[in-house]
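A structural model of the following input is requested.
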Amino acid sequence: MVKKIAALVFIFICTSIAWMILGATLEVRSSEVDERLGYEVDSLYGPAQHQVAPLFGYSYKVDTSSYDEKLKRKVKTFRTVSGNLPIERSDIDVDLSLDYRRKGLLWYSTYAVGFDGTYKTKNSTDNKVDLNILFRFPSSNNEYDDFHFYIDGKEVEKLDWGKEGVGKTVSLGPNEELTFRAVYLSRGKTEWAYKFGDEDIVEVVDFSMTVNTDFKAVDFPEGSISPTSMEDTDSGKKLTWDYEKKISGKMIAVEMPTKLNPGPLAAKITFFAPVSLFFFFFIIFIITTLRDIRIHPMNFFFLASAFFAFHLLFAYLVDHLDVNLSFIISAAVSVLLVVSYLRLVVGARFALVEAGISQIVYLVLFSYSFFFKGYTGLIITITSIITLAILMQMTGRIDWDEKFKALPKK
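Here you go, the predicted model:
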């Protein structure tokens, strides 16, 4: 019996090493694909977009002329005063439309964004100023369609283009107000965000933003500001951020929902495979010991190989088929291998009932639990406790000394 257990441990360790190699291979493949294709996705659909509030930079000249005693005349000099006018009101509408794109073993959450922002500022100085309105795009590595630049309701055609963005300089009298509006369509991936300004902490006054999505599974990145209200719509969600006055160093951000990525999913399932095999071996070993059924370690070797076949087939099917279909095919092949083999070794009933059910629970169910993010640990824990309870009831009256022939029966 000791030699048999040692052989089973050896088979288990060797199979586990094979799983670790397969899992590492899948992780490397996924990482290489992400590095190589991630840049392609950025080029095609754009990176994550972080829109920044516009800048209203003002400047005016102050006469600093003075009388020069040596020259015996007045010398004209000027000093330029500059700064940024605060945004007194912001009305922003954003539409986000999700569009999943698959490259290799990975899904990317790309989106189309429609931005429409209206801002109001006021010349709070006592001087007529030259006001430079600077609108900065979220990323230079992107495309922006149907861009429009409005000042006081009139579209401006001739704009000043620079590295930082696009702008226009106008004159603004003392206490005079100005309304600026920017509109564009673009694309991005992963998340869309809005920053109140460049400073670490910004004061926001009379701010209103509405984000309409065509997806329900809305999430917000860590460190971002959650909406003040959230409503369901026919196609998705309506998110609103309304502030009369707010001081914050955070940004508004919406994270796109993600699909199960076949590569990382297959790697996680593969790394967890030794746990599934341990439970299966343990159950089969206990049942065969209780019923005095002889199964040679070589039989366990082929059973371990059938388990490994599931992960190997799944790892390469997901390249070509839907992840759920790949899982079903791989699981069916593995179960068929085990059942058809044990039918010859032990018998049809044992193969279908004890072995078949055990494999479905500990291989198929355990592996499929990774499809439910956040519930994997709970599913496995509950199943393990139920298994423990069943085994305790089955073996409570067993004389293990007799079964293992370790000690003479008194």
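
C-alpha only now, for contacts and for neighbours.
Noted.

mind listing the helices for the protein?
All helices of the chain, identified by DSSP state H, fall at 2-45, 262-290, 297-317, 323-345, 348-350, 356-359, 366-368, 376-395, 400-404.

Could you also give me the structure for this next sequence, so I can compare it with the first?
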Amino acid sequence: MKLTHLASIAVIFVCTTIAWWLLGGVITQRTAQVGYQTGDDVSGRWGPQLMQKHPGARYTSSSGSTVVLQPSKSDVKVQLVYQPVKMGLLWHRTYSVKFEGAYSFTNSTAITQTLNVGFDLPAGKTLLDKIRFTLGEGASMRRSMAAPQEGVISDSVQLAPGESISISVSYECRGMNSWGYVFADASRIRDFALSMSTNFTDVNFPISSPTDRKATEKGMELVWKYEDAISAPGISLEMPRELNAGPVAAQISFYAPLSLLLFFVVIIIAATSRGVALHPVNYFFLAAGFFAFPLLFSYMLDVVPVHFSFVIAAGASLLLVCGYLRAAAGDFLFRVAIVAQAAYMVLFSYSFFFKGLTGLTLTVGGIVTLGVLMALTARVDWSQKLGAVSPRLA
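The predicted structure is shown next:
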């Protein structure tokens, strides 16, 4: 192969790479625009990321200072139902939550105290439904009708020395991305238990892992228990990561030049070893066939499911590239091309659907390619094929 032909192929590769990167930029911009336009809309309808604060009670000491009292016992139950919403090329990780908290406060002083019990509701614009706030239990139980002020629902109660009172809070609401429970004053948390049920098994804990967990038919049962903890960490659970087609399509487009480079190397070496003459124009059409894959894939995503779009786009590109090469160069290069394109374009691109597999796929593919090419060309006389001066083995 002449150096002018290699230079022409290099120019074709560079131009195709620029086109791919431009396409990747367009896809990224489209995805960001859709995310910006729909993010506030979904958040307005479903609510933001929710964070529930641990309640506290306040009383005024004999010295006139305000003392914050932590619950002596806490039993919290949370039910999370994951309900993702798709808008455009993005999935939004939305969910609904049912919260039930049973707390006990004890007057540990030697005099009667008036406790002002406050419960912070989740902040942000979220619809809170079925709010219930009760004090006491049994015959002495009363439901507080106080309206929340600045996101806090509160009420007052008098407790004799050593007397305890039970506080019960429940509500339903919806949020996005994650749910959390935090301790405003985590200096010491006693007799705390939080049990959580989910309808999914793909769980991630950014702050602290549960003390107990088990799988159920519908999802997971998770438990956090603190008997007497100092600086107790908060609790947080992220919703499952959905496959967002827009970012995947952009990544495929940005990394597509690697697939084409390996494909060109295989075809050039295979064609040279068999004495098949391919003109740079042939490589232009091969590059165009490769480019058709991410182009068709990215614009089908708006109307066709992501995996089906991938199959259609990959099939169309395989038909274009391998069909053209069979017509132009015969069956040998056709067989080489169909294996090479399936490995470098289809499998490498599909690895972007799975986090952490892309680099491994490319590494394994490169090593396998090197081994196959070395085996196929070990007995080729390159001095004759390339016209170079080199000693021949006896």
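
Distance to residue 95 of structure 1 and mean neighbour count for the helices of structure 1 - can I get that in TSV?
Output for these, formatted as TSV (distance: least, Cα to Cα, whole Å; neighbours: other Cα atoms under 10 Å):
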stretch	distance to residue 95 of structure 1	mean neighbour count
helix 2-45	16	16
helix 262-290	29	20
helix 297-317	36	20
helix 323-345	30	18
helix 348-350	58	15
helix 356-359	47	21
helix 366-368	35	21
helix 376-395	34	13
helix 400-404	68	13
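
Including distance to residue 99 of structure 1, could those helices go into CSV?
Shown next, in CSV, are the helices of structure 1 (distance: least, Cα to Cα, whole Å):
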stretch, distance to residue 99 of structure 1
helix 2-45, 10
helix 262-290, 18
helix 297-317, 24
helix 323-345, 18
helix 348-350, 48
helix 356-359, 37
helix 366-368, 26
helix 376-395, 27
helix 400-404, 60
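
now for those, which one comes closest to residue 220 of structure 1?
Of all these, helix 2-45 sits nearest to residue 220 of structure 1, with 21.1 Å by Cα to Cα.

Tell me which residues of stretch 80-90 of structure 1 come out buried.
Of the residues in stretch 80-90 of structure 1, 85, 86, 87, 89, 90 count as buried by neighbour count, 16 or more other Cα atoms under 10 Å.

Show me what the third one aligns to in structure 2.
Put plainly, it is residue 87 of structure 1. Aligned counterpart of residue 87 of structure 1 in structure 2: residue 71 (TM-score structural alignment).

so what's the closest residue to that match other than its chain neighbours up against?
Take residue 71 of structure 2 and drop its neighbours on the chain: the residue closest to it by Cα to Cα, 6 or more residues apart in numbering is residue 105, 4.8 Å away. Applying Cα atoms under 8 Å, 6 or more residues apart in numbering to residue 105 of structure 2 gives the contacts 57, 69, 70, 71, 72, 73, 164, 165, 166, 167.

give me that answer again for 6 Å
Residues in contact with residue 105 of structure 2 (Cα atoms under 6 Å, 6 or more residues apart in numbering) are 71, 72, 164, 165.

hang on, the last one packs against residue 136?
This means residue 165 of structure 2. Yes - using Cα atoms under 6 Å, residue 165 of structure 2 is in contact with residue 136, at 5.4 Å.

Under the alignment, what does the residue nearest to residue 71 of structure 2 map to in structure 1?
In structure 1, the residue matched to residue 105 of structure 2 (TM-score structural alignment) is residue 121.

sorry, back to before: list just the nearest of the buried residues of stretch 80-90 of structure 1 to residue 106 of structure 1.
Using Cα to Cα, residue 90 is the member of the buried residues of stretch 80-90 of structure 1 that sits closest to residue 106 of structure 1, with 37.9 Å.

distance of that closest one from residue 195 of structure 1?
Remark: distance between residue 90 of structure 1 and residue 195 of structure 1 (Cα to Cα, to the nearest Å) = 12 Å.

Enumerate every residue touching residue 201 of structure 2.
219, 220.

Now which residue in structure 1 aligns to it?
Match for residue 201 of structure 2 (TM-score structural alignment): residue 216.

how near is its match to residue 256 of structure 1?
Residue 216 of structure 1 sits 10 Å away from residue 256 of structure 1, going by Cα to Cα.

do the same with residue 372 of structure 1
Separation of residue 372 of structure 1 from residue 256 of structure 1 (Cα to Cα): 18 Å.
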